[in-house]
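Peer 1: Pasting a predicted model and its sequence here:
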Amino acid sequence: MIRILLSVIAVLLLIVGLLWWQVDRQAATITKVSGQLDSAIAQASSLRNTLRLQRELNADLSELDRKRTEELTNANAELEEFRGRVGDGSQRLFVKASCPTAGVPATASTTGVDDPAPAELHPVARQDYFALRGQLIRTEAALAGLQEYVSTVCRYESRTED
């Protein structure tokens, strides 16, 4: 009878040992999976925050693009209006100029001067003036847009580093 009792106790101890081993394995697995879950939750939160910041940046850049495009369109329209006024003669394009007096004798007579009107650009040079002015408008608009773009992007980069 003692043998049977010892055998039952040995079997019960073996079963308890196996159960303990199984519980320990399951606890380790639960701990590992729990750590992976926490890591995945943190990564998902970071990705959500990054996505939110990216959407805000895209909205701000879209507004910046719209504003700069509108400013450029307005500046080009003003230039075309000015070109039209100069072309139809309602406004003149004058050049601030002076003739050098070096080499002209003081006794020279001015009887050959017909009209002391201010100097004006030749029609061919006038087109070059408008082309240069248009390039200047585009360059200034592009520079202002790039400066604002850089300040906007740097602002978002500093927010993501926090």
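Peer 2: Thanks, I have it. Residues are numbered from 1 along each chain as shown.
Peer 1: all contacts plus neighbour counts: C-alpha atoms, from now on.
Peer 2: Noted.
Peer 1: quick check, distance from the lengthiest helix in the chain to the centre of its chain.
Peer 2: Criterion DSSP state H: the longest helix present in the chain is helix 2-88. From the chain centre to the centre of helix 2-88 is a distance of 24 Å (C-alpha atoms, centre = their mean, to the nearest Å).
Peer 1: got a list of contacts for stretch 63-71?
Peer 2: Outside stretch 63-71, the residues that touch it by C-alpha atoms under 8 Å, 6 or more residues apart in numbering are 141, 145, 148-149.
Peer 1: Which one of those is nearest to residue 126?
Peer 2: residue 141 (22.6 Å; C-alpha to C-alpha).
Peer 1: Neighbours of that closest one, how many?
Peer 2: Residue 141 is flanked by 18 other residues according to other C-alpha atoms under 10 Å.
Peer 1: What distance do you get for residue 129 to residue 140?
Peer 2: Using C-alpha to C-alpha, to the nearest Å, residue 129 is found at 16 Å from residue 140.
Peer 1: Relative to residue 87, how far out is residue 148?
Peer 2: Residue 148 sits 36 Å away from residue 87, going by C-alpha to C-alpha.
Peer 1: now do residue 24
Peer 2: 93 Å.
Peer 1: Buried residues, stretch 136-153. List them.
Peer 2: By neighbour count on 16 or more other C-alpha atoms under 10 Å, the buried set for stretch 136-153 is 137-138, 141, 145, 148-149.
Peer 1: dropping in the other structure now:
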Amino acid sequence: MTEAQPRGEDAGPTERRAAADRLLEAHGAELRGYCRAMLDEQEAADVLLAVFGYVEEHGIEGPLAGPDARLTLLAVTHNRCIERSRTGGRPPRGAGRSADEAEAIRALAQLRPMGRGMVLLRAVLGLGWHELERVSGKPRRRVLQRVTGAWRRISALTGGERRDPDLDGGAPLDERPETWARIRA
């Protein structure tokens, strides 16, 4: 029989650090990528330090201890990035990236922080609509408005075609895991 791990206030610094290390090992690269897509390098590093501090402090209690740890970490990171963006944080510029990547980053950088975050969470990290609701704290209707509005803006910024939304056609939204696996491949 194994001994239960201490939780919350019963945990010592060693247990807290070990829990934080496990969470950051599992999700750190994803959090880092999200921050770097939302903010310039220095500000992304600052936000990551704040998130890592939060993880170290809360890593073995509450939602960070359960199966929703990824969404909780993304919510904390998303909120910190939005807050930094609204208080003078600079978006990334795409320096050191391929021409296509730099163009995409510059187009994303012209979006409002919430729209930029929603597009990244949906298209890059592959969050479903219900997960976007949880991470952003916004109702599904608002999430859909933010994502579709951001995509329209990106399309206009990059010279893409704009379709008449009243025309019939196009595929319905597909949330099946196998569809997302094909998109990410």
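Peer 2: Everything's here; your move. Keep in mind it's a predicted model, so treat the numbers as computed, not measured.
Peer 1: care to give me the TM-score?
Peer 2: Superposed pair, TM-score by TM-score structural alignment, normalised by the length of the first structure: 0.26. Supporting alignment: 57 aligned residues with a C-alpha RMSD of 4.0 Å.
Peer 1: ok so, going back, format the buried residues of stretch 136-153 of the first structure as TSV; extra columns: secondary structure and distance to residue 46 of the first structure.
Peer 2: Output for those, formatted as TSV (DSSP: H, G, I helix; E, B strand; the rest coil; distance: C-alpha to C-alpha, whole Å):
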residue	secondary structure	distance to residue 46 of the first structure
137	helix	42
138	helix	40
141	helix	36
145	helix	30
148	helix	27
149	helix	24
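Peer 1: Can you tell me which of the contacts of stretch 63-71 of the first structure comes closest to residue 7 of the first structure?
Peer 2: Nearest member of those to residue 7 of the first structure, counting by C-alpha to C-alpha, is residue 149, at 82.1 Å.
Peer 1: check contacts around the closest one.
Peer 2: Residue 149 of the first structure is in contact with 61, 64, counting by C-alpha under 8 Å, 6+ apart.
Peer 1: what do you get for residue 56 of the second structure?
Peer 2: 16-17, 19-21.
Peer 1: change it to 7 Å
Peer 2: 16-17, 20 (C-alpha atoms under 7 Å, 6 or more residues apart in numbering).
Peer 1: what does residue 85 of the second structure give?
Peer 2: Residue 85 of the second structure makes contact with residue 113, according to C-alpha under 7 Å, 6+ apart.
Peer 1: Distance of it relative to residue 19 of the second structure?
Peer 2: With C-alpha to C-alpha as the criterion, residue 85 of the second structure and residue 19 of the second structure are 29 Å apart.
Peer 1: One more: residue 28 of the second structure?
Peer 2: Counting by C-alpha to C-alpha, the gap from residue 28 of the second structure to residue 19 of the second structure is 13 Å.
Peer 1: Which one's more surrounded, those two?
Peer 2: In this view residue 28 of the second structure and residue 19 are compared by other C-alpha under 10 Å, and residue 19 has more residues nearby, 21 against 18.
Peer 1: host element of that one?
Peer 2: If you go by DSSP states H and E, residue 19 of the second structure is part of helix 13-38.
Peer 1: Kindly report the same for residue 131 of the first structure.
Peer 2: helix 123-161.
Peer 1: Report the distance from that helix to the chain centre.
Peer 2: That offset, for helix 123-161 of the first structure, works out to 13 Å (C-alpha atoms, centre = their mean).
Peer 1: Could you tell me the angle between it and helix 2-88?
Peer 2: Per axes from the mean of the first three to the mean of the last three C-alpha atoms, to 10 degrees, the angle that helix 123-161 of the first structure makes with helix 2-88 is 160 degrees.
Peer 1: Now do the same contact list for residue 51 of the second structure.
Peer 2: Contacts of residue 51 of the second structure by C-alpha under 7 Å, 6+ apart are 76-77.
Peer 1: Could you check how far it is from residue 148 of the second structure?
Peer 2: For residue 51 of the second structure, the distance to residue 148 of the second structure - C-alpha to C-alpha - is 28 Å.
Peer 1: same deal with residue 132 of the second structure?
Peer 2: For residue 132 of the second structure, the distance to residue 148 of the second structure - C-alpha to C-alpha - is 13 Å.
Peer 1: And the two? Which one has more around it.
Peer 2: residue 132 (25 against 15).
Peer 1: and the helix or strand the more buried one falls within, what does it pack onto?
Peer 2: If you go by DSSP H and E, residue 132 of the second structure is part of helix 129-136. Packing contacts for helix 129-136 of the second structure, counted by 3 or more C-alpha pairs under 7 Å, 6 or more residues apart in numbering; DSSP states H and E, involve helix 69-86, helix 140-157.
Peer 1: for it, which positions count as buried?
Peer 2: If you call a residue buried by 16+ other C-alpha under 10 Å, then helix 129-136 of the second structure has these buried ones: 129, 131-136.
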